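Colleague: my questions concern the predicted model and sequence given below.
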Amino acid sequence: MSSVQHRPPISGRHVLRLALIAVALAGLAGGLAAQFLGEADWAAPLWTAGTVPVLAALLVEIVSSLRRGELGLDIVAALSMTVALIFGEALAAAVVALMYAGGQALEAFAERRATRSMTALLERMPRTAMRYVDGRLETVQIDAVVPGDRLLVRRGEMVPVDGTVESGVAVLDLSAITGETLPARVGPGGSVLSGATNAGDVFDLTASLRAADSTYAAIVAMIEAAQRSKAAMSRLADRFAMVFLAATIALAGGAWFWTGEPTRGLAVLVVATPCPLILAVPVAIVCGIARAARVGILVKGGRALETLSRVRTVVLDKTGTLTHGTARLVGSDAAAGWSGEDVLRLAASLDQASSHVTAQALVAAAHEKGLRLSVPSAVIESPGEGLAGEVDGRAVVVGGPTFVGRRSGAEIGRSGSPEPGASRVAVAVDGSWAGTLIFADALRSEAVRLLAALRSIGIRRIVVASGDRREVVKAVTAGLPVDLAVGELTPEDKLAAVKAERNHGPVMMVGDGVNDAPALAAADLGVALGARGAAASAQAADVVILVDELDRLLPAITIARNARHIALQSVWAGLLMSGGGMIAAAFGYLTPVQGALIQEVIDVIVILNALRALKGDETTSQAGAVRQLSPTGTRLPDSE
């Protein structure tokens, strides 16, 4: 994933909201200035001029919402401005207009983070292919490829269409499609999926499907369909709309009817204008989003943050999520007279000449141990099998046990069966077996503690859904506090698994590969590990963890719950204070202007309370919540 975050373009709607704030502020300030300068006749027209554009935009928005079958608290603001203008209370109308316009801008700011295009995913899709035509190669548009065409797939390229290997050996990185960490070796006649990356030498491919019908295109289509079908959550404030709207109209109408004074009804409407809801909720949400960003968690908007606070079921991918997603040295078996470090140093020295994924992992392991590598010579690589060459004047062969035994003539020692999903790399030196190095996609060190911590904060169900082999998934999840672990899932299977888990409550899906993207898009909340994961998963997800640390899930949930709690607290406090003001206005104790000013005071109180969502020490919360748990999940005493 690119480290550069592209900001979404500023829309005309955003510019309009800023313009409305400017107009409302100018009208209110101009009218007050006119009164102060003794030009009172200009005050009401200026206040009206600042109110009418906001009211017009609000009425258009209300009509659009009603057409969609939505009813929000914006109607109260429209009623208060309209009635105030009708009865000559232009100052009260101007105050309400400014409050409403400011609230809309704040809410829009929070929601702008929710829009993310699928640009990165679409850019990864191949546009062209190398096709054989009359014994020569030509570059053609991928849409021109038809079943039966023979294509050349070069090293590092993504397989453009589903097909079969015609000649050569395909060494494929399938992690983005199936979740398998170790490269797959496919010989002539073997099937290859589009979206896999050629990690070995060039090979010829016979297309079996058109690009539009192939695996990668199907994944893209599923992401789009899942995003369209996801039920949109209503704004938190709108959930109070029906009851509050009915109570407001009843009280305002009752005050007017019983007293015969329309200004009493207007005063009720002005005080009732739900700016504690319109303002406090976006402020708390934006603060929660900003707080999450401090610890490398990108939350794409207020709806995502609210959903994050309510999740009760977590579905986790295995490869790259519970595990590191790359093969790592997990053990070694050295022959007599050899040490594990000596075997690793010679093997890594030779593997510097190879770009194979396992070779790179072997070199990385040597560097981690601080071993000094030598420069190899006379290197011969057999794609997908191993290497032979000289290191420090000694003949070294590295690769699969069968290849090393055949190439060196050595009898390879049996080091026992490695764990499922592990890979054995044999090493022979000067015609004798020196040792075997074992590589596997290891479980993240924080995984056990994180899962136990998730249980402690109320996550009721944890599921592991992986595209890797069943026996590998079973081995990796053994001993983990999970309710269900399944393997060999296609992207369609993961999508179905997420939908099935909705029976247990709001579902959070966590993944990092292209094969996870449809499930991420369909879940109530998708979380992508974006540091090294596929761009497709980051685009489809609602939350992106920008650092390669799975335990950031815990502070993310904690921050979201805190922000939602503060938002609700602000809402209820605002409603209670507004309710008291409405009753006072109904009995004639408040004029419309006084009601508007009191409402401003209430706004300041609830906004200051909402700003508390910005406070907190994320480092402490993360360490306290995850690292204070022992590996068995028992909470340890605080260090204080």
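Modeller: Ah, there it is.
Colleague: drop to CA atoms for contacts and neighbour counts, all remaining ones
Modeller: Will do.
Colleague: how far out from the middle of the chain is the helix or strand encompassing residue 333?
Modeller: Assigning secondary structure by DSSP states H and E places residue 333 in strand 328-334. When C-alpha coordinates are averaged (C-alpha atoms, centre = their mean, to the nearest Å), strand 328-334 and its chain have centres 34 Å apart.
Colleague: which elements pack onto that strand?
Modeller: If you count contacts as 3 or more C-alpha pairs under 8 Å, 6 or more residues apart in numbering; DSSP states H and E, strand 328-334 packs onto helix 340-351, helix 357-368, strand 432-440.
Colleague: buried residues in the first one, which are they?
Modeller: Neighbour-count burial for helix 340-351, counted by 16 or more other C-alpha atoms under 10 Å, picks out 340, 343-351.
Colleague: export these to TSV and tack on distance to residue 483?
Modeller: Supplementary listing: the buried residues of helix 340-351 in TSV, determined by distance: C-alpha to C-alpha, whole Å:
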residue	distance to residue 483
340	38
343	41
344	39
345	42
346	44
347	41
348	40
349	44
350	44
351	41
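Colleague: number of residues surrounding residue 593?
Modeller: A count of neighbours around residue 593, defined by other C-alpha atoms under 10 Å, yields 22.
Colleague: against residue 103, how distant is it?
Modeller: In this structure, residue 593 and residue 103 are 20 Å apart, going by C-alpha to C-alpha, to the nearest Å.
Colleague: cool, residue 494 as well?
Modeller: Here the criterion is C-alpha to C-alpha. By it, residue 494 lies 39 Å from residue 103.
Colleague: which one of these two has more residues nearby?
Modeller: The residue with more neighbours, out of residue 494 and residue 103, is residue 494; 27 against 23, by other C-alpha under 10 Å.
Colleague: helix or strand for that one, which one?
Modeller: Using DSSP H and E, residue 494 sits within helix 491-501.
Colleague: list the buried ones in that helix?
Modeller: When burial is assessed from 16+ other C-alpha under 10 Å, helix 491-501 yields the following buried residues: 491, 493-495, 497-498, 501.
Colleague: which one of those is nearest residue 220?
Modeller: Distances from residue 220 to these, taken as C-alpha to C-alpha, are shortest for residue 491 (10.6 Å).
Colleague: nearest residue to the closest one in space, please, no chain neighbours.
Modeller: If the residues on either side of it in the chain are set aside, residue 491 comes closest to residue 515, at 5.1 Å by C-alpha to C-alpha, 6 or more residues apart in numbering.
Colleague: structure B:
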Amino acid sequence: MGLDIVALLSMGSAFAVGGYLAAGVVALMYSGGQYLESLGEGRARHEMTALLSRAPHQAIRRRGEQLQEVPADAIEVGDIIVVRWGDLVPVDGIIYEEVATLDESALTGEPLPAARKKGDAVMSGAANAGDLFSMVAMKPASESTYAGILRLVEVAQRSEAPMARLADRYAAFFLIITVVLAFAAWLLSGDPVRAVAVLVVATPCSLILAVPIAWAAGISRAEQIGLLVKGARVLEALVNIHTLVIDKTGTLTEGTPTLHAIDSALPENELLRLVASLDQATSHVAAKALVEAAKARNLKLVHPTNVTETPGEGIAGEVDGRPVAIGAIAYIASRFGMTINHDDRPGTIAAAVAVDGAFAGVLLFSDKLRDGSDRILAGFKRLGVARMILATGDRSDVARLISSGLPFDEVRSELSAEQKIDIVKAEKAGGPVMMIGDGINDAPALAAADIGLAMGAHGSSRAAEPADAVLLVERLDRVLQGIEISRGCRRIAIQSVLAGIGLSIVGMTAGASGYLAPVQGALFQEVIDVAVILNALRALKISPAEQAD
């Protein structure tokens, strides 16, 4: 309303007093301003647009010895997909045979290629930066990571920040000031050309141009670091976070078990070599930790034989001709008719081992705290987050162990999904709440928070759907950077608005005083518009300081 009415009045009044050249310049400058605005927004949304344009549409499916090129939407769970050099991974899956080298920069912001081996998960939308490899589809295209990202991007592109809507209201107020000043100049001087000059300088209003471009640039900048927000409203809300509620498993911790300690009746390395060799035959997450621990000690693993696995209980087989079994303590005790005495250690999970039919030891696993968690949480405090709460469904002893030494104001454990919602709702009384989580049980709390942020790289897609933002890289320091980007965008938008309005008022005053002709006023206003657009685009270059080492 504000922009178009000012433009109509300025062109109409210029025609009325015979200022055809001025009217033509206004029309050209007004349309030019709109064009500059579209160019600026296009530049600001470049990374998001690139995501949309590079969506994988085709895939190579292997059936027997035959390769078929099929639409990505035709892929079903369990299909074997061949990914050639340069191709995009069409769906979420796991590596089937070969080692893969993937360029995940468009998803996570990480510039270096990532190596993935057999059994590792791969995200749709990553590009094959190495040799041909095959994978097993674990999700259809419509439910894969990239499809979810595209849905978030489309929502973000349709959004508008509260500050931008406020700018729309200010434009109407600016219209009133413009009209009053124009008529005052006419009445006091008796020269209608001065009124035309005032109206011309006020067209178009830089207030409307600067704000949406700054926030669009901020959304794009956040995507560059692997933080995908659903819109400008979310990015702007990051400025004022009062309380952080954060989940533990897969969020504050890595979410995968690591070998913590070995209580062995055999030489420790020999026990580890035997169980790691056996565990090569299973996809259990703890098995992967054992294999990696053995390789870190340069132990020579061999191929197991006669392997049998009881899902959720344990696995047994032969290694170098010796019977070996590993699993839950109750499973091993009942299988071999033995009594196993073991004292639990806080924050660990135990697995028993039998070798040659006799008890051989206990392996302890723990979920490792993410590197730099203490510095990251301290960073939230430095950025003005007043309260931080650890909210987990895990046991209280585990929660106490993990949170020891960290700057949490409160630690809540053994929570259900409903109890997490209650915590979020209660904390809203003190100010805006951000919830960070990754599991399905976190989804309701993410939806209830003012800002719900999902760990989306390896977390549950069901948690990402109701979230306001998704962290595509497993680094919590990117959330700190997102807050800094938000604050930088707000600062740049305010600078652009104040400078634009200030210069416009100067020009309008000059026009009302007879020092600026209508044509000169139109050119002066266009210079202002170009300046505020270029200033708003500085949000693309915001360099956050907060990050973990």
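Modeller: Nice, thanks for sending it over. None of the values given here were measured: they were computed from a predicted structure.
Colleague: sorry, back to before: average offset between the strand holding residue 333 of the first structure and the second structure?
Modeller: Superposed on the second structure, strand 328-334 of the first structure shows a mean distance to its aligned partners of 2.1 Å (mean C-alpha distance after the TM-score superposition for the first structure).
Colleague: what does that strand correspond to over in the second structure?
Modeller: For strand 328-334 of the first structure, the aligned range in the second structure is residues 258-264, judged by TM-score structural alignment.
Colleague: list the contacts of the matching stretch.
Modeller: Contacts of stretch 258-264 of the second structure from elsewhere in the structure, counted by C-alpha atoms under 8 Å, 6 or more residues apart in numbering, are 268, 271, 286, 289-290, 293, 348, 360-368.
Colleague: cool, and stretch 304-324 of the second structure?
Modeller: Contacts to stretch 304-324 of the second structure, defined as C-alpha under 8 Å, 6+ apart, come from residues 274-275, 277-282, 302-303, 325-328, 331-332, 353-357.
Colleague: which residues touch residue 68 of the second structure?
Modeller: Residues counted as contacts of residue 68 of the second structure (C-alpha under 8 Å, 6+ apart) are 60-62.
Colleague: ah, wrong one, I meant residue 136 of the first structure
Modeller: Under the criterion of C-alpha under 8 Å, 6+ apart, residue 136 of the first structure has no contact partners.
Colleague: look up how far residue 503 of the first structure lies from it.
Modeller: In this structure, residue 136 of the first structure and residue 503 of the first structure are separated by 56 Å, where distance is defined by C-alpha to C-alpha.
Colleague: for residue 460 of the second structure, give me its contacts.
Modeller: Under the criterion of C-alpha under 8 Å, 6+ apart, the neighbours of residue 460 of the second structure are 438-440.
Colleague: rerun that using 10 Å as the cut-off
Modeller: With contacts taken as C-alpha atoms under 10 Å, 6 or more residues apart in numbering, residue 460 of the second structure has the following neighbours: 145, 437-443, 454.
Colleague: just give me the match in the first structure for it.
Modeller: When the first structure is aligned by TM-score structural alignment, residue 460 of the second structure is paired with residue 534.
Colleague: setting aside sequence neighbours, what's the nearest residue to its match?
Modeller: Excluding the flanking residues, the one nearest residue 534 of the first structure by C-alpha to C-alpha, 6+ apart is residue 513, at 5.0 Å.
Colleague: residue in the second structure paired with that neighbour?
Modeller: The criterion is TM-score structural alignment: under it, residue 513 of the first structure has residue 439 as its aligned partner in the second structure.
Colleague: rewinding a little: mean shift between the helix holding residue 494 of the first structure and the second structure?
Modeller: Once superposed with the second structure, the aligned residues differ from helix 491-501 of the first structure by a mean of 3.4 Å; criterion: mean C-alpha distance after the TM-score superposition for the first structure.
Colleague: helices or strands up against that helix?
Modeller: Contacts defined by 3 or more C-alpha pairs under 10 Å, 6 or more residues apart in numbering; DSSP states H and E place helix 491-501 of the first structure against helix 215-229, strand 313-316, strand 461-465, strand 507-511, helix 517-522.
Colleague: most tightly surrounded among the ones you listed?
Modeller: Ranked by average neighbour count under the criterion mean count of other C-alpha atoms under 10 Å, these are headed by helix 517-522 at a mean of 32.
Colleague: how far off centre is that one?
Modeller: Centroid displacement of helix 517-522 of the first structure relative to its chain, using C-alpha atoms, centre = their mean, is 10 Å.
Colleague: how big is the offset of that helix relative to the second structure?
Modeller: Once the two structures are superposed, the average separation between helix 517-522 of the first structure and the matching residues of the second structure is 3.4 Å (mean C-alpha distance after the TM-score superposition for the first structure).
Colleague: what's the average distance of the helix or strand that that helix is followed by to the second structure?
Modeller: Counting by DSSP H and E, the next helix or strand C-terminal to helix 517-522 of the first structure is strand 525-529. Averaged over the aligned pairs, strand 525-529 of the first structure sits 2.3 Å from the second structure after superposition, using mean C-alpha distance after the TM-score superposition for the first structure.
Colleague: okay, the angle between strand 525-529 of the first structure and strand 507-511?
Modeller: In this structure, strand 525-529 of the first structure runs at an angle of 20 degrees to strand 507-511, with axes from the mean of the first three to the mean of the last three C-alpha atoms, to 10 degrees as the basis.
Colleague: same for strand 525-529 of the first structure, what does it pack against?
Modeller: In terms of contacts (3+ C-alpha pairs under 10 Å, 6+ apart), strand 525-529 of the first structure is packed against strand 297-299, helix 302-310, strand 313-316, strand 507-511, helix 517-522, helix 535-540, strand 543-545.
Colleague: indicate which one of these is closest to residue 259 of the first structure.
Modeller: Closest among these, once you apply C-alpha to C-alpha, is helix 302-310, at 42.8 Å.
Colleague: check the mean deviation of that closest one from the second structure.
Modeller: Once the two models are superposed, helix 302-310 of the first structure sits on average 2.5 Å from its counterpart in the second structure (mean C-alpha distance after the TM-score superposition for the first structure).
Colleague: tell me the residues of the second structure aligned with that helix.
Modeller: Counting by TM-score structural alignment, helix 302-310 of the first structure corresponds to 232-240 in the second structure.
Colleague: buried ones in that stretch?
Modeller: Going by neighbour count (16+ other C-alpha under 10 Å), the buried part of stretch 232-240 of the second structure is 232-240.
Colleague: you'd agree the residue nearest to residue 491 of the first structure is up against residue 466?
Modeller: Yes - in terms of C-alpha atoms under 10 Å, residue 515 of the first structure counts as a neighbour of residue 466; the distance is 9.5 Å.
Colleague: which residues in the first structure does stretch 71-82 of the second structure match up with?
Modeller: Under TM-score structural alignment, stretch 71-82 of the second structure has no counterpart anywhere in the first structure.
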